[in-house]
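Colleague: predicted model and sequence below, questions to follow.
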Amino acid sequence: MKKVIALIFGGKSAEHEVSLRSAKNVADALDKDQYTPILIGISKEGSWYRFPDMTVFNNKAIEDKALPAQAESVALIALQGRPVLYSLKDHSKTSLDVAFPIMHGTMGEDGTIQGLFKMVQLPFVGCGVWSSAAGMDKEVMKRLLAEARIPNARYMLLTPFKNNSYEEIAAKLGSPFFIKPANAGSSVGVHKIKSAADFGPKLKDAFQFDNKVLAEEFIQGREIECSVMGHNHAPKASLPGEVIPQHEFYSYEAKYVDDNGALLEIPAKLDSEVTKRLQAMAEQTFHVMGCDGLTRVDFFLKPNGELYINEINTIPGFTKISMYPKMWEATGLSYKDLISNLITLAFEKYEAEQKLKTSYLE
């Protein structure tokens, strides 16, 4: 019997539009002989809707004020200990077997929706609550990596309550340096700071997306990425790929808006020793961060061969120019099989967790 899978996309995030594009690709690649998809879009206002077919992806965004006529208001609930999609229109109930969250950034990649899945006992693709939250918060990520002695860029934490000056940061980190919101993905609010004149307005922009901003040293090097998949105790890294930005750096526009914003070299032109070292560091990062299911690990490779972790992405993009599936394809795993493998991992993780006791008296 086919499993019912909820593909969940959109949400209250600066990456809402990218999420829809990723979700369309996942829906296209899904093995329809094994899975029956249910398309659930979360509006920019946070409302949940079920859509009957792929025409939802003709929209750039889902907004309450401009809903497609076929949108049906729904809620995800637990009924007698089982996850159910409840229709607010006709009160019908649809049982779900597994969820695939394809929600980039806040309210999707940060542990929030993963917590909901746990509450209603719904198996789901990807990292759990705390690893999602830790991976999303770049300051927490850096602390965990530093404790594990995994190299990453030096940084300073900026908040609205501290009066950090350009001069203070440049004296510690050098110039130019980057500023980035701690809890935003895909280069949203990220700026390269070259002068004091740049600093004020661009810091103000970064604070639009989070109340914590990192100032991070600029590392001159190649931008290499690696896909990781598996359970936390046994991750497997793909062949790495290289991003060669055609913009000044790998910005949001270069990633998602401009199809020619970056050249992608997959697999990356690296010697075997560097490839093995990079894959081992990607797997170590996946383990240290408590990840499960999937993660993309991003690196800087300096001319002297030193590797530094830039960041991890616990729900990487699945758009037509996204690196995560492309690196697995180069490793020998088709897009369709990749999606099926990720869903299988979700069921395996859920079954293992179900064996844990939840009552002291039993």
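Modeller: Here it is on my side, so go on.
Colleague: make it CA atoms for all contacts and neighbour counts henceforth
Modeller: OK.
Colleague: need the strands for the stretch 101-250 of the chain, in chain order.
Modeller: Counting by DSSP state E, counting those that start in this stretch, the stretch 101-250 of the chain has strands at residues 155-158, 177-181, 191-193, 213-217, 222-231, 234-237, 241-245.
Colleague: what does the fifth one rub up against?
Modeller: Which is strand 222-231. Outside strand 222-231, the residues that touch it by CA atoms under 8 Å, 6 or more residues apart in numbering are 235-244, 268, 278-279, 282-283, 286, 291-302, 323-325, 327-328, 342, 345, 349.
Colleague: Asp137 and Leu294, how far apart?
Modeller: With distances taken as CA to CA, to the nearest Å, Asp137 is found 17 Å from Leu294.
Colleague: more neighbours, the two?
Modeller: Between Asp137 and Leu294, Leu294 has the larger neighbour count (other CA atoms under 10 Å), namely 26 against 20.
Colleague: stretch 293-312: which residues count as buried?
Modeller: Applying a neighbour-count criterion of 16 or more other CA atoms under 10 Å, one finds 293-301, 307-312 buried in stretch 293-312.
Colleague: determine how far the last residue of that stretch lies from the first.
Modeller: With CA to CA applied, stretch 293-312 spans 13 Å between its terminal residues.
Colleague: put this next to the previous one:
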Amino acid sequence: MKKNIAILMGGYSSEHEISIKSGQIVYAHLSKKKYNTYRIVIDKNEWYYLNDAEEKITVDRSNFTIQIDSEIIEFDAAFNTIHGTPGEDGLLQAYFELLNIPQTSCDHYTAAITFNKRDCISILKAYGIPAATNYFINKNDTIHIDEIIDQVGLPCFIKANRSGSSFGVLKAHTKEDILPALNEAFSVDHEVIIESFLSGTEISVGVACLKGKPSVLGITEIVTENDFFDYEAKYLGKSEEITPARLTPEQNKEVEALTLKVYKALNMKGFSRTDFIFNNGKPYFLEINTNPGLSEASILPQQAVKKGISLAELFANEVEECLR
């Protein structure tokens, strides 16, 4: 009997539309012969199943079921493509854990940690993962600009602590840039992380569990036309993504090992995309995405195709790993 798979998309954050695109790609490529697939849109005001006629059917959130005509549809697993809250910060993971429904992303605790840049970096430093020098500040804290500069230097990055797709991420070049950048970052999250600027080659490394084993899909080099890899660079064509990255064999080996070390240290499951920057020949951790973009133009699917894995195979493998 075919399994019923809910493909979760949308979410409550500024990444809602990006997630819809990821979910639509999964829906298009996940085998209809092998699975019964259902597009489930998660909005702030409603959760609903979107059928092929684009009609909405409300999800019963008490048990995560839908009713089509007189039939109650229960789900065997959820394919989580939601970027940001509630699909990447642990809220949906906890919900499905309570209902005992498998979902493709990591568990709620790992999701909460990885979505919080400050907590994630603090944990990984204990495992010897190198990262930029940082400074933590909250919205109501007194701002000591000279203290910030003494600790992280200039230029520096000012980042909303819990956000994706570079929303609330700014680069401060001068002392005068810091306060306006902080105000903008605080409009996205009341917690902010300020990091020293590292110059070098930025790369992104995709991981998937293939036959039960975490495996690096590929390493992509990111060359941006903008000052850094911001929203425009990511989604509006202002960057070039080169797969495989132009690294030496030694650098490839080092960063693959470091990526898998991060994956295992955080008790990850399913897909991940981990970003690093090579500064003076050494890779520094930037962040990890536990629900990376899955559109055909996104980095992880590009890496899979380069590796000879079709999107149909990639997504089916993710479902089978989840069901296992």
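Modeller: Great, that's in hand. Keep in mind that this is a model prediction, so the values were computed, not measured.
Colleague: want to throw the strands of the stretch 101-250 of structure 1 into CSV with mean neighbour count and distance to Ala254 of structure 1?
Modeller: As requested, these are exported to CSV (neighbours: other CA atoms under 10 Å; distance: least, CA to CA, whole Å):
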stretch, mean neighbour count, distance to Ala254 of structure 1
strand 155-158, 18, 24
strand 177-181, 24, 16
strand 191-193, 21, 13
strand 213-217, 24, 20
strand 222-231, 24, 13
strand 234-237, 18, 25
strand 241-245, 21, 7
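Colleague: adding distance to Val56 of structure 1, write the ones you listed out as a markdown table.
Modeller: Listed next are the strands of the stretch 101-250 of structure 1 as a markdown table, based on distance: least, CA to CA, whole Å:
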| stretch | distance to Val56 of structure 1 |
| --- | --- |
| strand 155-158 | 40 |
| strand 177-181 | 30 |
| strand 191-193 | 33 |
| strand 213-217 | 35 |
| strand 222-231 | 29 |
| strand 234-237 | 34 |
| strand 241-245 | 31 |
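Colleague: residue contacts, the residue most central in space within structure 2?
Modeller: Geometric centre of structure 2, nearest residue: Asn289, 2.7 Å, by CA atoms, centre = their mean. Shown here is Asn289 of structure 2, whose contacts under the criterion CA under 8 Å, 6+ apart are Thr114, Phe115, Ser272, Arg273, Thr274.
Colleague: just tell me the aligned range of stretch 291-300 of structure 1 in structure 2.
Modeller: Applying TM-score structural alignment, one finds that stretch 291-300 of structure 1 aligns to the residue range 268-277 of structure 2.
Colleague: before we move on, what about stretch 265-277 of structure 1?
Modeller: Per TM-score structural alignment, the counterpart of stretch 265-277 of structure 1 in structure 2 is residues 242-254.
Colleague: in that stretch, which residues are buried?
Modeller: Ile242, Thr243, Pro244, Ala245, Leu247, Asn252.
Colleague: re earlier: which residues touch the match of stretch 291-300 of structure 1?
Modeller: Residues outside stretch 268-277 of structure 2 that contact it (CA under 8 Å, 6+ apart) are 104-107, 110, 198-209, 259, 263, 283-292, 300, 318, 321-322.
Colleague: so which of the contacts of Asn289 of structure 2 persist in structure 1?
Modeller: Counting by both residues aligned by TM-score structural alignment, their matches' CA atoms under 8 Å, these that remain in contact in structure 1 are Thr114, Phe115, Ser272, Arg273, Thr274.
Colleague: out of the buried residues of stretch 242-254 of structure 2, which sit inside helices?
Modeller: The helices, defined by DSSP state H, take in Asn252 from these.
Colleague: now the kept ones among the contacts of Asn289 of structure 2 in JSON lines, with distance to Val59 of structure 2?
Modeller: Shown next, in JSON lines, are these (distance: CA to CA, whole Å):
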{"residue": "Thr114", "distance to Val59 of structure 2": "28"}
{"residue": "Phe115", "distance to Val59 of structure 2": "26"}
{"residue": "Ser272", "distance to Val59 of structure 2": "28"}
{"residue": "Arg273", "distance to Val59 of structure 2": "30"}
{"residue": "Thr274", "distance to Val59 of structure 2": "33"}
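Colleague: so how far is Ile143 of structure 2 from Ile82 of structure 2?
Modeller: The separation that Ile82 of structure 2 has from Ile143 of structure 2, given CA to CA, amounts to 34 Å.
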